[in-house]
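1. need a 3D model of the sequence below.
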Amino acid sequence: MTMLGYLLLGIVSMLARQVPTSEMAWGAGILVALFLLQNLHSLPNRGGDRPRYWIWTLSMQGLLTYIPFLILKDSWVGMPGYFAGSLLLFLRGKVSWLSASAVAISMFFIEQHLGSDGFSAFYYACGVGTIGLSVFGLTRLGDLLVEVQAARAELARLAVARERDRVARDLHDLLGYSLSAITLKGELVYRLVNSHPERACEEISTMLAISRQALSDVRMVASSYRDMSLAAEIAATRAVLVSADIATVVTVDCGPLEDRVNTVLSTVLREGVSNLLRHSKAQNCVIEAILDKGVVRLRVENDGLNTSPSVTARRDGRGLDNLCTRLGELGGTLNAAAAEDGWFRLTALVPLSGAAA
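-> This is a model prediction of the structure:
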């Protein structure tokens, strides 16, 4: 709007000074060309890059700013301030400021040459400099607004991506164990339903309890809030392993833990037991949770490691990556490796000082 007003001012100035029609048409055409060039130069969001032909368009703007003074003289208002602004936008470093200053100073001498007194010429030169700074500032402001909008869109995209990763991580870590346990119980019930119907009914009751817990886990994932108890998870895990005829040795000596530590270590336990049920033919399992020198150590070990290529290929590592992310947030570490004796060992360490930070 400012440039449009300046364009109209230039036309009014020529009309007021009764410029011949041919010269006024020529001057009005140049004003329109300057208007279009300045709009091109002031386009926001160039990302710091100048237009491809900026040297030519900037040179043309300079010529169209100064040449009409030779013909229209003091009837020509032109847009020297906008040319100074374009110099500030396109040139770099000190050169841009020196060039813009040169435009303002040149207008001082041009006005004096056209008959203006020193004060009027100085006033006009200051106006040119002010307009140049305004053009530069407003264009940069437009660039900043575009960048802010892009940053907000990127933040929104990242927030959606983080939430998607959280939901995927929670579903994998919390439901993997429950679904594996339900599958195990279902297979056990199938074997017992004819020979030991009473035992089968007991296992069905346990399976229903696990499925209800899985449903609760899904609701907790949706609300992004889930507190778990390591002691309760160890007890539930032991019951599942015993029902699967896996000899289980449990050692718990870590005392009460903070909610975050409880939840993360419970998730580690679930993932470890889920992998045990899905990827091994375990007959023995050791679960240990110990507090030693301010560090909680959770260890899950099992024998019967299945190293066949088909099983190995199905392990995508996502579960362990999720655990590393969760433990890393508490300053903890995870180590998972198969030993030469056929046992698989999963060890999580969480410093209580890091969890409290």
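2. CA atoms for contacts and neighbours, from now on please.
-> Fine.
3. tell me where this protein has strands.
-> Listed in chain order, the strands found in the chain under DSSP state E are 247-253, 284-292, 295-302, 333-338, 344-351.
4. any chance of those strands in JSON lines, plus distance to Ser13 and mean neighbour count?
-> Formatted as JSON lines, these follow (distance: least, Cα to Cα, whole Å; neighbours: other Cα atoms under 10 Å):
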{"stretch": "strand 247-253", "distance to Ser13": "92", "mean neighbour count": "14"}
{"stretch": "strand 284-292", "distance to Ser13": "87", "mean neighbour count": "18"}
{"stretch": "strand 295-302", "distance to Ser13": "83", "mean neighbour count": "22"}
{"stretch": "strand 333-338", "distance to Ser13": "77", "mean neighbour count": "15"}
{"stretch": "strand 344-351", "distance to Ser13": "79", "mean neighbour count": "21"}
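5. and these as a markdown table, adding distance to Asp217?
-> Below are the strands of the chain laid out as a markdown table (distance: least, Cα to Cα, whole Å):
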| stretch | distance to Asp217 |
| --- | --- |
| strand 247-253 | 24 |
| strand 284-292 | 23 |
| strand 295-302 | 22 |
| strand 333-338 | 24 |
| strand 344-351 | 22 |
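6. quick one, which of those is nearest to Ser101?
-> Among those, the nearest to Ser101 by Cα to Cα is strand 333-338 (60.8 Å).
7. can you state the direction angle for that closest one and strand 344-351?
-> Counting by axes from the mean of the first three to the mean of the last three Cα atoms, to 10 degrees, strand 333-338 lies at 170 degrees to strand 344-351.
8. could you count how many residues lie near Val19?
-> Neighbour count of Val19, defined by other Cα atoms under 10 Å: 17.
9. and Gln61, by the same measure?
-> The number of residues packed near Gln61 is 24, by other Cα under 10 Å.
10. do the same with Glu329
-> So Glu329, with other Cα under 10 Å, has 15 neighbours.
11. and for comparison, fold this next one:
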Amino acid sequence: MAFFGVAVGYLLEAHLSPAGFTAGIVTLLIVYGLQLAHSFGYLSPRLSRRRYWTFGLQVLLSYLPFLTFAEAWLAAPGVLAGSALLLLPARWKWPTFAAIVASSSLLVLESGTGRGSLWYGTVATTLTGLVVFGLSELTRLVHEAHRTRAELTHMAVEAERLRFSRDLHDLLGMSLTTIAFKCELARRLPPSKHARLQQELTEILETTQRAFIDVRAVSQTYRAMSLATEVETVFATLKNMGVHAEFRGSAGPLPSDIETTLATVLREAVTNMLRHSQVGTCVVRLHREQGAVRLMVANDGLDDRPPAAVGNARPGTGLDNLRDRIEAVDGRLTAEVTDGKWFSVTAVVPLPAKTAVTRHRLLRPVHPCEAEIHGSATVA
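-> As a prediction, the model looks like this:
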């Protein structure tokens, strides 16, 4: 609007006839309308796609009217220089800008205003083009920043929703499976087994309370888990379900994020095992190897379904969740079927060269009679 006002001021000083003044105003409106389309292309996508045609039209309207309006039209090349910087390819924009500035200098000389105005006209055209380009580019960047911020907000909300869904699945899977198993067992107990029924109901209550703790933990951004505690929980659950379980190996102290990830892998692998197989034996192996820690969970009793169906084939659950968690700590997860009836999940996570480790207790034996889990521990 300011540049348009300057151009109108030049027309008023030229003392044109009413028809000439009207023609000048209409031409100026077209020129500055084209400039708006060039500066804010997102407001008019159709014109933006034809930017070279509109730029050519602006070139004509910036120079041809000079034949009629003379010095009253000296302000037009300035906005044209801004359009050149906005529209043309990188290798052409600055040469074209320089040519427009040079041409405005020639127009000043041709208008007869004197050589004293040459320097002023050249600087004015240069600054006008740079201001038009700078404000237009700034507006585009601000618009893009707002759009990017909206996209990042949407992505953050979506990521949080996926985290919430994944944590619910991974953390509550074993608890809910255990509750379902024990409820079914309690329902089938005869009335004479009152003591056993009380025991099962007590364990159901404890498992439910643990599930409530997991639900509260899901609402937090990060939940640290102890691998040692998870091993004991898994072994206790398998013992109650009549599954023969073996633990072999030791990993020592681990970084908190890696220990939490491996504890989650162990829990989800056992949950999938209980849901999708007629398991009789479960083997868990944990050891360090060349700057990495390896966790393997294997079980027999694989049913006749295809391997892809094991561990929930739906995206976002089961093995897909575990794979995402392992890849988040630069590890890898593999699943395979061996000997027809054995299914194994293996997670390998690299260990940082120097990092702080958690102060979780080391893996303790499942039975008090054993001093430490090194080599092998078995529960039946």
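12. drop the TM-score for these two in here.
-> Overlay of the two chains. TM-score (TM-score structural alignment, normalised by the length of the first structure): 0.89; 354 aligned residues with a Cα RMSD of 2.7 Å.
13. ok so, going back, closest one to Leu277 of the first structure among the strands of the first structure?
-> Nearest to Leu277 of the first structure, of those and by Cα to Cα, is strand 295-302 at 10.1 Å.
14. what helices or strands is the closest one leaning on?
-> Here strand 295-302 of the first structure touches helix 259-279, strand 284-292, strand 344-351, going by 3 or more Cα pairs under 8 Å, 6 or more residues apart in numbering; DSSP states H and E.
15. what's the closest of the strands of the first structure to Thr57 of the first structure?
-> Using Cα to Cα, the strands of the first structure put strand 333-338 closest to Thr57 of the first structure, at 59.4 Å.
16. what angle do that closest one and strand 295-302 make?
-> 20 degrees.
17. chain center to strand 333-338 of the first structure, what's the gap?
-> Distance, stretch centre to chain centre, for strand 333-338 of the first structure: 30 Å (Cα atoms, centre = their mean, to the nearest Å).
18. in the second structure, what range does stretch 173-187 of the first structure match?
-> In the comparison with the second structure, stretch 173-187 of the first structure aligns to the range 170-184 (TM-score structural alignment).
19. buried sites along that stretch?
-> Applying a neighbour-count criterion of 16 or more other Cα atoms under 10 Å, the buried positions in stretch 170-184 of the second structure are 170-179, 182.
20. same check, this time on stretch 207-223 of the first structure
-> Neighbour counts over stretch 207-223 of the first structure (16+ other Cα under 10 Å) mark 207, 210-211, 214, 217-218, 220-221 as buried.
21. out of these, flag the one nearest to Gln283 of the first structure.
-> Proximity of those to Gln283 of the first structure (Cα to Cα) peaks at Met207, which lies at 21.0 Å.
22. in the second structure, what residue corresponds to that closest one?
-> Per TM-score structural alignment, Met207 of the first structure is aligned with Ile204.
23. who's in contact with that match?
-> Contacts for Ile204 of the second structure (Cα atoms under 8 Å, 6 or more residues apart in numbering) come out as 178-179, 182-183.
24. do you know how far the residue mapped onto Ser116 of the first structure from the second structure is from Ser17 of the second structure?
-> Ser116 of the first structure maps onto Thr113 in the second structure, with residues paired by TM-score structural alignment. Separation of Thr113 of the second structure from Ser17 of the second structure (Cα to Cα, to the nearest Å): 21 Å.
25. so between these two, which is more surrounded?
-> Thr113 (12 against 9).
26. what about the nearest residue to that one once chain neighbours are set aside, how many neighbours?
-> Nearest non-adjacent residue to Thr113 of the second structure, counting by Cα to Cα, 6 or more residues apart in numbering: Glu71, 7.7 Å away. For Glu71 of the second structure, the count of nearby residues is 20 (other Cα under 10 Å).
27. can you tell me which residue in the first structure aligns to Glu71 of the second structure?
-> In the first structure, Glu71 of the second structure lines up with Asp74, judged by TM-score structural alignment.
28. same thing with Ser39 of the second structure?
-> If you follow Ser39 of the second structure across to the first structure using TM-score structural alignment, you land on Ser42.
29. hmm, Thr139 and its match touching each other?
-> Yes - at 5.6 Å, Ser42 of the first structure counts as touching Thr139 under the criterion of Cα atoms under 8 Å.
30. quick check: closest non-adjacent residue to Met228 of the first structure.
-> Nearest to Met228 of the first structure is Thr263, by Cα to Cα, 6+ apart, at 4.6 Å.
31. likewise Phe343 of the second structure?
-> Using Cα to Cα, 6+ apart, the closest residue to Phe343 of the second structure is Val337 (4.5 Å).
32. what is the equivalent residue in the first structure for the one you found?
-> In the first structure, the residue matched to Val337 of the second structure (TM-score structural alignment) is Ala338.
33. number of nearby residues for the aligned residue in the second structure for Glu147 of the first structure?
-> Applying TM-score structural alignment, one finds that Glu147 of the first structure aligns to Glu144 in the second structure. Residues near Glu144 of the second structure, counting by other Cα under 10 Å, number 12.
34. how close does Glu144 of the second structure get to Leu85 of the second structure?
-> From Glu144 of the second structure over to Leu85 of the second structure the distance is 19 Å, taken as Cα to Cα.
35. same check on Glu246 of the second structure?
-> From Glu246 of the second structure to Leu85 of the second structure the distance is 72 Å (Cα to Cα).
36. also Thr281 of the second structure?
-> Applying Cα to Cα to Thr281 of the second structure and Leu85 of the second structure gives a distance of 73 Å.
37. one more: Thr338 of the second structure?
-> Computed as Cα to Cα, the Thr338 of the second structure to Leu85 of the second structure distance reads 66 Å.
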